[in-house]
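Participant: Predicted coordinates and the sequence they were generated for:
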Amino acid sequence: MTAFDSKAFLKSLSTHPGVYRMYDESNQLLYIGKAKNLKNRVSSYFRSSGLSGKTQALVQQIHHIEFTVTSSETEALLLEQTQIKNHRPPFNILMRDDKSYPYIFISASDYPQIEYSRGKKKRAGQYYGPYPNSNAVKETLSLLHKVFKLRQCDDNFFKNRSRPCLQHQISRCSAPCVAIISQEDYLKDVAAAQMFLRGQSSELLEQLQQKMDLAAEALNFENAAHLRDQLIQLRKIQEQQYVYGEQGDADVFALASRPGGIAVSVLFVRAGRVLGSRHYFPTDQLSDSHNETLEAFISQFYLASEGREIPAELITNLEISDPQPLIDAVQLLHKKRVTVSHQVRAYRARWLQLAITNAEQALISHLARKGTFEARFKALKQVLGLNFQPERLECFDISHSSGEATVASCVVMGKEGPIKSEYRKFNIEGIQAGDDYAAMKQALTRRYERLQKGEGKKPDILILDGGKGQLKQAQEVFKALAVTDVILLAVSKGTTRKQGFETLYLETTDQVFDLSSDSKALHLIEQVRDESHRFAIINHRHKRDKTRRTSGFESIPGIGPKRRQAILRFFGGQREALNASIQELAKVPGISAALAEQIYNHLHPEQ
């Protein structure tokens, strides 16, 4: 490779704001950056000392640099994030966060429906959030159903009811479908729920207290009792919530660093309520400055992701030297004015401290896990006698119920753990029921025929949950597709069928070996095998239950109609029962501790 002539390039480089793109010898894009002064910024990559190892690795690969001059730094920031999103260069911070955030949605209708929502906001109504994960939404919805009894059913179900459904019988809906509650009273409950979601808890409690007193004075004791119950529930909720401020929307960013990595935690605060947090572990940061890394992260968080809700204030634990380009870019792109704060006081300082604590704890856990995986990958290389260090494992498993609803799973494991964004499921069709070999062959073919088109990634090692038969299927598929340089490893349960005593088949059925139960390599193989098994079971059950139109409760061994009814009556609904722990399930009359554990494991195969 011819060395890049940086001196000649820099002589003619503009001093205006703009975006620069660095390419390697094969014209592959390596890095995209923005600059207030292109010449000064690009020159910093070619100084004689003070460069990090990652920056040096980038500079060594540079073959040529292209640039685009812009009229302002704000315009450069917008262009940079658009190009990062489109090209995803390997040396840029990559969010790897493809999932949209969940919301609570209240429809705009005569009798509004309240429900979980994810994705684009296309429907008429009010969206509340975002929430950091689906569990946070489900917990909030469960509380709202108990307190305000708003309908959950869709419009078709609602319009065709002639009598109240189970949700009304377990006091989770006021049954507006059959006019048990008037439209006026129902809309009052909707308004109260909206106040709660906006964080106006104190005002709501005061209003309910006044209404209860008036109802009692008017001798309307039934309504007064209803309002009393709402007050009691809301006060309990208020006591349990982690609330520092009475108002305010903010996203709080905290970056924590340790030798070996960094973590960025984002704390979501809406209407003064802390809804939760998400943690990110950027592995591709190029800047030597944590302040610049955090600034780049925040820029991509809002400017390179569609549908991101932006609060009025962004709070950071590290100072952003010049936040104005980010503020202007957000206003141009999202038509939203924001402020960026670093030094905050009172409850906002406590939000920031909570985010810092989350980032530090998340990083400690991440680094411990990362170290464990790296040690296991090294052990696997040694055990298999490889002349290279494997970095990507893929594993397949088949799941079905006596041939019904056959599903194949593919999970991906890297040196830092599971790569869940690359997991895939395959609905198997057109084979004889129960033929695991044909199912495996179909899944492998569908997965790896993309390699012939130059698409997809090739694993270093392919692990198959099965024995000689499954290994043979993989060999036939790879031969037909002309896929080479992939090591095949089949895992059989062995004669004892106990974990830790598996038999391994490498490449051919002639290379059979066992590993000791304390082997780190075996632990890695078992982990990816178990993860594949878990993912296959989850998707099989979803497919089977959808086909049968049954809930997960109806397929639990040993649980008949009476016990199902007892569980639902005890918890008040299926959602609440799904969120119950083993100890809570054991409190249900007729459910022993052993049966509670069986029920929990069936409903939560991923845990």
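Facilitator: Done, it's in. Numbering: from 1, shown residues only.

Participant: make it CA atoms for all contacts and neighbour counts henceforth
Facilitator: OK.

Participant: after the helix or strand containing residue 60 comes which helix or strand?
Facilitator: Secondary structure assignment for residue 60, by DSSP states H and E: helix 53-61. Next helix or strand after helix 53-61 toward the C-terminus (DSSP H and E): strand 64-69.

Participant: which other residues reach that following strand?
Facilitator: 4, 14, 16-25, 76 (Cα atoms under 8 Å, 6 or more residues apart in numbering).

Participant: repeat that for 7 Å
Facilitator: 4, 16, 17, 18, 19, 20, 21, 22, 23, 24 (Cα atoms under 7 Å, 6 or more residues apart in numbering).

Participant: ok, then the element right after it?
Facilitator: As assigned by DSSP H and E, the chain's next helix or strand after strand 64-69 is helix 73-87.

Participant: Below is structure B, check it against A:
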Amino acid sequence: MKDAVPFKKKIEEAPQQPGVYIFRSSDGRYIYIGKAKNLKKRLKGHYQQLRYDPKEQRIFSESDILEWIITKSDYEAFVLENELIKQYKPRYNIRLKSGSGYPMLVITDEEYPTVLISRKYGEIKGEYFGPFLPARTARAMKDLIHKLFKLRTCDPMPKRDVACFDYHLGLCSAPCTGKISKKDYNFDVKGAKAFLSGNVKKFIYQLYDRIEEYKQKMLFEKAAVVRDQITAMENLVHKQEVLGLPFEEGDILFFGGGEILLIVVRGYRIVGKEFLQLKGEGLKDEFVSKVLTEYYSKGNYIPSRIFINQNVEEKENIIRWLSDKKGSKVVLKTEIPEEIRQFIDRNFHFVDLDRLRNLFRKVFGFELPERIEGFDISTLQGSFTVGSCVVWEDGRMNKREYRRFKVKTVKGIDDYASLREVLYRRFKRYTEMETFPLVLIDGGKGQLKQGLTVRDALNLENLRIFSIAKKEEILFTDDGREIKLFEFQELLKLFTQIRDEAHRFAVSYNRKLREKEGLKEVLDKIEGVGKKRKEILYRTYKTLDRISQASVEELKKLGIPENVAQNIKKYLSD
């Protein structure tokens, strides 16, 4: 490690005042940025931890320059630190890979408001709703708002004499041509806000009054529109009552087993959930506060309540910072509401990594790898034979790393040969790696033997391979042991989770190939549909039902000639 004595001398010069300190390299890279109520005391703490904290050692080792900025207050230092981290992205500060710019819906603040999608809170003047997870639901909800409440689809609103096509499709009430009064339009805006916020019970009664009014005036088409609005809102109420949450809006960040689960509550119901992904190693004592500030620095909506299951070092500063950004009071609670806790217990399994590592070491005699890859084979009577590779990494399944394989060299039913092909193709990548994952194969001794054969052929001496038999849940190891996993519940959960996911992923790929082949066999019978057009249709629609529902105009937009599009429609309708 680089000599830290020069840093010790520099630290002695630090003031005992609040401020931000910066570690950076001589070539301009920012290594770490922190804040302190007392700069000298905090920097001395860093230096003392050098003896036993590897992350502190790397910070000092990679840094050439230590400097600081004195601020008037601790809160000013807190704000400046967050701005500098956002700007310079230091290597050893915690940052989020995900959680950036989730889409929200905005009812605009205009004479005739509309609904827009925004990924940054505050960039559009109006009332915000969301975020929506997954992101595609924001577009679907926007379309639903236009369909139910007819808010204008044009932006900005033009002056027209004739209503546009969206009016005739029932997606817009055409305020641009005066087809709706300002009073009635604002009533629809109020309905859209109630629907998006979940506060629909009181508004439903107003809708019932309106439907009676339209019936009396013989305006049955308008009454039908209101009936659709009532149905949608009553469905929303039903969902709320099933969940029964005691607060209208809030974000829940649940820290468990090295994972961070985000749950979004809006309108008294859970509207989204997602695991946040981290990058940057960070320091243990700053972890929770940095996750909070990083997430809400990304332009995400700040609700009136935030719940976490951890204590927070900078709680008062964070509350003040969030309240300033929101423009109103934000409550930060360090306990999870019981209703949410029950939801998490029912739907998620968090791994205690420290406990799992200790048990793994005790049972197998080596350290739990950071990465485990699970393999399985799926076939249908020797056809569409495929293999799957799923990845468990640092406590959870990492779906971005999953891989799937079409078996190319095996004809007919031969699971062992198919497994050898898949493993060989995957293990060849291991030859370029310094450290190997642990391999888990779905199956018994026979499947394990195939893995060992491929390992030996590629001279991967240090690669460890296990297999797991169904029902009995016996784990077979490459050193000849048979471990009954029912005696070790944490290991049972780990290995069966990976095995079941490998099986699911292989079966789903096999089914997808069969559906694709079946679709292409049907399309082969349609005049004008060749290989290229079959691929276009499959990539776009996936199923025959979706192709049959597409209009001729939609098919033409894909580059399919009108006469061929008509052939497709006629054949599928027949």
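Facilitator: Here it is on my side, so go on. Every value quoted in this text rests on a predicted model; they were computed, and no experiment measured them.

Participant: picking that back up, starting at the chain centroid, how far to the helix holding residue 60 of structure 1?
Facilitator: 31 Å (Cα atoms, centre = their mean, to the nearest Å).

Participant: That one: which residues count as buried?
Facilitator: In terms of neighbour count (16 or more other Cα atoms under 10 Å), helix 53-61 of structure 1 has its buried residues at 55, 58, 59, 61.

Participant: got a list of what the second one touches?
Facilitator: Listed by Cα under 7 Å, 6+ apart, residue 58 of structure 1 has no contact partners.

Participant: Just say helix, strand or coil for the residue sitting nearest the centre point of structure 1.
Facilitator: Among the residues of structure 1, the one closest to the centroid is residue 99, at 6.0 Å (Cα atoms, centre = their mean). Look at residue 99 of structure 1: counting by DSSP: H, G, I helix; E, B strand; the rest coil, its state is coil.

Participant: Residue 270 is in contact with residue 277 of structure 1, correct?
Facilitator: No - using Cα atoms under 7 Å, residue 277 of structure 1 makes no contact with residue 270, being 11.9 Å away.

Participant: What is the neighbour count of the closest residue to residue 208 of structure 1 other than its chain neighbours?
Facilitator: The shortest distance from residue 208 of structure 1 to any non-neighbouring residue, by Cα to Cα, 6 or more residues apart in numbering, is to residue 227 (6.3 Å). Residues lying near residue 227 of structure 1 (other Cα atoms under 10 Å) number 22.

Participant: And residue 227 of structure 1, what's its match in structure 2?
Facilitator: Superposed on structure 2 with TM-score structural alignment, residue 227 of structure 1 falls opposite residue 226.

Participant: From what I see, its match and residue 212 are in contact.
Facilitator: No - in this structure residue 226 of structure 2 lies outside contact range of residue 212 using Cα under 7 Å: 10.0 Å.

Participant: Run a quick neighbour tally on residue 260 of structure 1.
Facilitator: Neighbours of residue 260 of structure 1 (other Cα under 10 Å): 10.

Participant: With residue 436 of structure 2 instead?
Facilitator: Burial of residue 436 of structure 2, expressed as a neighbour count using other Cα under 10 Å, amounts to 20.

Participant: Not counting sequence-adjacent ones, nearest residue to it?
Facilitator: residue 463 is the one closest to residue 436 of structure 2 (Cα to Cα, 6+ apart), at 6.0 Å.

Participant: what does residue 114 of structure 1 give?
Facilitator: Going by Cα to Cα, 6+ apart, residue 114 of structure 1 has residue 106 as its nearest residue, at 4.5 Å.

Participant: where does that neighbour fall, helix, sheet strand or coil?
Facilitator: Secondary structure, three-state DSSP: residue 106 of structure 1 is strand.

Participant: How many neighbouring residues does it have?
Facilitator: For residue 106 of structure 1, the count of nearby residues is 24 (other Cα under 10 Å).

Participant: my guess is it meets residue 129, correct?
Facilitator: No - contact criterion Cα under 7 Å: residue 106 of structure 1 and residue 129 do not qualify, at 11.7 Å.

Participant: can you give me the helices in the stretch 51-200 of structure 2?
Facilitator: 54-62, 74-88, 136-149, 165-168, 182-197 (DSSP state H, counting those that start in this stretch).

Participant: what's the distance between residue 225 of structure 2 and residue 457 of structure 2?
Facilitator: 69 Å (Cα to Cα, to the nearest Å).

Participant: So for those two, which sits in the more crowded spot?
Facilitator: Set residue 225 of structure 2 next to residue 457 and count neighbours by other Cα under 10 Å: residue 225 wins out with 16 against 11.
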